[in-house]
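>>> coords please:
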Amino acid sequence: MACRLVDSSFLLKGPQQKRIHGHRFVSLYPTGTSLLKWEALPQHKPKTQKYVIPLRKGKIVKSVASPITPPLPAADSAERRQELCENYGFRQIGESLPDNITLKNIIDTLPKSVFEIDNMKAWKSVLISTTSYALGLFMIAKSPWYLLPLAWAWTGTAVTGFFVIGHDCAHKSFSKNKLLEDIVGTLAFLPLIYPYEPWRFKHDRHHAKTNMLNEDTAWHPVMKKHFDESPFFKKAIVFGYGPIRPIMSISHWLIWHFNLSKFRSNEIGRVKISLACVFAFMAIGWPLIVYKVGIVGWIKFWLMPWLGYHFWMSTFTMVHHTAPHIPFKSSEEWNPAQAQLSGTVHCDYPKWIEILCHDINVHIPHHVSSKIPSYNLRMAHKALQENWGKYMNEASWNWRLMKTILTVCHVYNEERNYISFEEVAPEISEPIRFLRRVMPDYA
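Now for the predicted structure:
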């Protein structure tokens, strides 16, 4: 421990020092106190006393102790990566992918069978989602009030499976019949009030420009210039990227999917068809629900499962693409292989969630090639592990992982990737400090 004296019980007037035994130096840091004796210091026999003006004997001397932190290991060393795993809640943080590796190099190592569409497996996923959703509605109808949260959790997770089916349809990996894919995708999205075509167009850009600053249509870091636009906006964004981030896909859904100005002219026709389907479902389906079970029933049977879906939509997206060590790059620096393989996170969830959500969290192979059907993602992931495993980021869902995302991954910084709101705007960051205090920290 290195100490710097800020107060003293004696004053030195010359090069000589009076020998004082047993003076106590108290550290202001929580590292303890140090008892310093002059025998441990270089000794000089005084020739005279006139240079020393003693103020008081036996006074406690305060000091500031500045702990000397050992240098961190190299950024790409195994020791450093293990340290980051522990800090962030990851199981593995991958090495940096060499610049000369292309996305085609990676895709070429996948077995051809992972790209094969199997109609039986595709319709099996529809059966799983349909039956699990029906079971969820039955549970909501029969559960006493104190069991409703469990019924909502199940039903919200089950309806997320419909999203994954529509997701496969949008990527043309559900069926060889492309018209059938569009019909199934549109129907699968209706209970979620998601317009299929607008989502498909937006999502294709996410895959084309994953982790590219300002271009990726999924969540990316807050840009400082946007953060400073207005006091109201700053407070709203602190909440949006902090306490309410696990349902912020609702905002994303509203902003991106219903505004015709966000789409190209050749996309507008299909977008309007999808919007008409969604509005028709709302105009017919919602009144029927209210007619049968009332407003409270609409909340119980539709709204609460819908919020459960958005919890998973937000959480999955955050975990897939957000971590302090995963950079977002400008278009000039962006590397597709690095973004898709090393910039995407594989995360394991409880088995029932994986089944109901059709393995959407086996996400790295999906970004390596979106043409892989959801039922082949595990086979593709195994092949990637065998050939590129040391470059991949993997985790099992845990509280430390979520706490890291919610309290650290906020404002973009070119050198550090992310800076927390606590550093950028401490005066309005109480929501982030609150999360630090109350969220569990175990992995």
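
>>> C-alpha from now on. contacts and neighbour counts both.
Noted.

>>> Leaving out chain neighbours, which residue sits closest to S274?
P195 (5.0 Å; Cα to Cα, 6 or more residues apart in numbering).

>>> now the strands for the stretch 301-443 of the chain?
Assigned by DSSP state E, counting those that start in this stretch, the strands in the stretch 301-443 of the chain fall at 345-348, 393-396, 411-413, 417-419.

>>> One more, so I can put them side by side:
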Amino acid sequence: FSASPLLNDVVGFVVHSLLGVPYFSWKYTHARHHGGTNSMERDEVFVPVTAQNAPLLDKPWGYSLPVRLTYFVITFTAGWPLYLALNVASREHKGHWLVNHFTPWAPIFNKREAFYVALSDLGLVAVGAVVWKAAQAAGWAAVAKYYIVPVMVVNFWLVMITFLQHTHPSVPHYSGEDWTWLKGALSTVDRSFGYTLDRIFHRIVDTHVAHHLFSYIPFYHAEEATNAIKPLLGEHYLVDHRPIFQALWQDWGKCRYVDSEEATGKGVLWWKVDPICTKRD
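Predicted coordinates:
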């Protein structure tokens, strides 16, 4: 939001720490997400499972409504902490078992970044100490009501928004040499939460394509940038006008794993639509 990197980092560090997020750690992996969007080997978040390793794919009840609901609840309540702590829904790091956003020597960081990862951890420790003191003074019920539950609500919106930005039956993923940065950047989806929520969320939902093409544009210029690129991109500009919760439920059920038409499982990978969900929705 500012031309000053220092100001951006100071504000980001404080706000993210208050929300239980290691700021610099996530800043680094998010930058790599932008550098490898929708690449099966490079992306850092929402990397889909393939037909070869999709859980429950061979079970007749694997995509039943109870299973679908269970995955839904886990993802949108605990998905964000699980991603930070266990690198869930990210790419595979073969030969490494300790992959998370809290370990300075984790393979998702380089040596130059290690100090700032540790600094992010200290920010979380400081916030944790304040929360502990507040619980001793006011009780855990009050802390849950005024801090823990609101943070969980923030986490829900975060996972929901990012899921919808990168998940749609018509959005491909790429493996190997079939991926390019531009293909990945254009494999994102603009959606709208309505006039009010779009502005509350600083236009991150309905201007996400522009954000991936020009990630240094501040949010208050994102609408202008989006309007400028639409006629240039033409059919390559992806936007979904479905009601947001309808889109969430439908795409959650339909986009369960990706597969390639090539025997190697490489190349361009498309979401495989579950016929049960298609019929039901």
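
>>> Overlay them and tell me the TM-score.
Once superposed, the chains reach a TM-score of 0.79 (TM-score structural alignment, normalised by the length of the second structure), with 249 aligned residues with a Cα RMSD of 2.7 Å.

>>> quick revisit: could you measure from the equivalent of the residue nearest to S274 of the first structure over in the second structure over to F72 of the second structure?
Using TM-score structural alignment, the partner of P195 of the first structure in the second structure is P22. As judged by Cα to Cα, to the nearest Å, P22 of the second structure and F72 of the second structure stand 25 Å apart.

>>> Which residue of the two possesses the greater neighbour count?
P22 (26 against 16; other Cα atoms under 10 Å).

>>> Could you find the counterpart of D190 of the second structure in the first structure?
Aligned partner of D190 of the second structure by TM-score structural alignment: H346.

>>> Report the contact partners of its match.
Contacts of H346 of the first structure were listed using Cα atoms under 8 Å, 6 or more residues apart in numbering, and they are H320, N361, V362, H363, I364, N393, E394, A395.

>>> ok, the residues you listed vs A208 of the first structure, which is closest?
I364 (14.3 Å; Cα to Cα).

>>> Show me which helix runs longest in the second structure.
Assignment by DSSP state H gives helix 111-138 as the longest helix of the second structure.

>>> in it, what counts as buried?
E113, A114, Y116, V117, A118, L119, S120, D121, G123, L124, V127, V131 (16 or more other Cα atoms under 10 Å).

>>> Which one of the residues you listed is nearest to P172 of the second structure?
Looking across the buried residues of helix 111-138 of the second structure and measuring by Cα to Cα, the closest to P172 of the second structure is E113, at 31.3 Å.

>>> H241 of the second structure versus the nearest residue to the closest one once chain neighbours are set aside, what's the distance?
Using Cα to Cα, 6+ apart and skipping the chain neighbours, the partner closest in space to E113 of the second structure is P104 (7.5 Å). According to Cα to Cα, P104 of the second structure and H241 of the second structure sit 41 Å apart.

>>> Those two: who's more crowded?
Under the criterion of other Cα under 10 Å, the comparison of P104 of the second structure against H241 puts P104 first, with 23 against 10.

>>> For the more buried one, give me its contacts.
With Cα under 8 Å, 6+ apart, P104 of the second structure has these contacts: E113, A114, F115, V117, A118.

>>> Matching the last one against the first structure, which residue comes up?
Right, A118 of the second structure. The pairwise alignment with the first structure assigns A118 of the second structure to K272, based on TM-score structural alignment.

>>> what separates that match from H257 of the first structure, distance-wise?
As judged by Cα to Cα, K272 of the first structure and H257 of the first structure stand 11 Å apart.

>>> Pick the most deeply packed of the strands of the stretch 301-443 of the first structure.
The highest average neighbour count among these, using mean count of other Cα atoms under 10 Å, belongs to strand 345-348 at a mean of 23.

>>> what about it, how far off from the second structure?
Compared with the second structure after fitting, strand 345-348 of the first structure has a mean deviation of 0.5 Å; criterion: mean Cα distance after the TM-score superposition for the first structure.

>>> How far does that strand sit from its chain's centre?
11 Å (Cα atoms, centre = their mean, to the nearest Å).

>>> same check, this time on stretch 356-368 of the first structure
Its chain's C-alpha centre and that of stretch 356-368 of the first structure lie 16 Å apart, by Cα atoms, centre = their mean.

>>> cool, stretch 283-296 of the first structure as well?
Worked out by Cα atoms, centre = their mean, stretch 283-296 of the first structure lies 36 Å from the chain centre.
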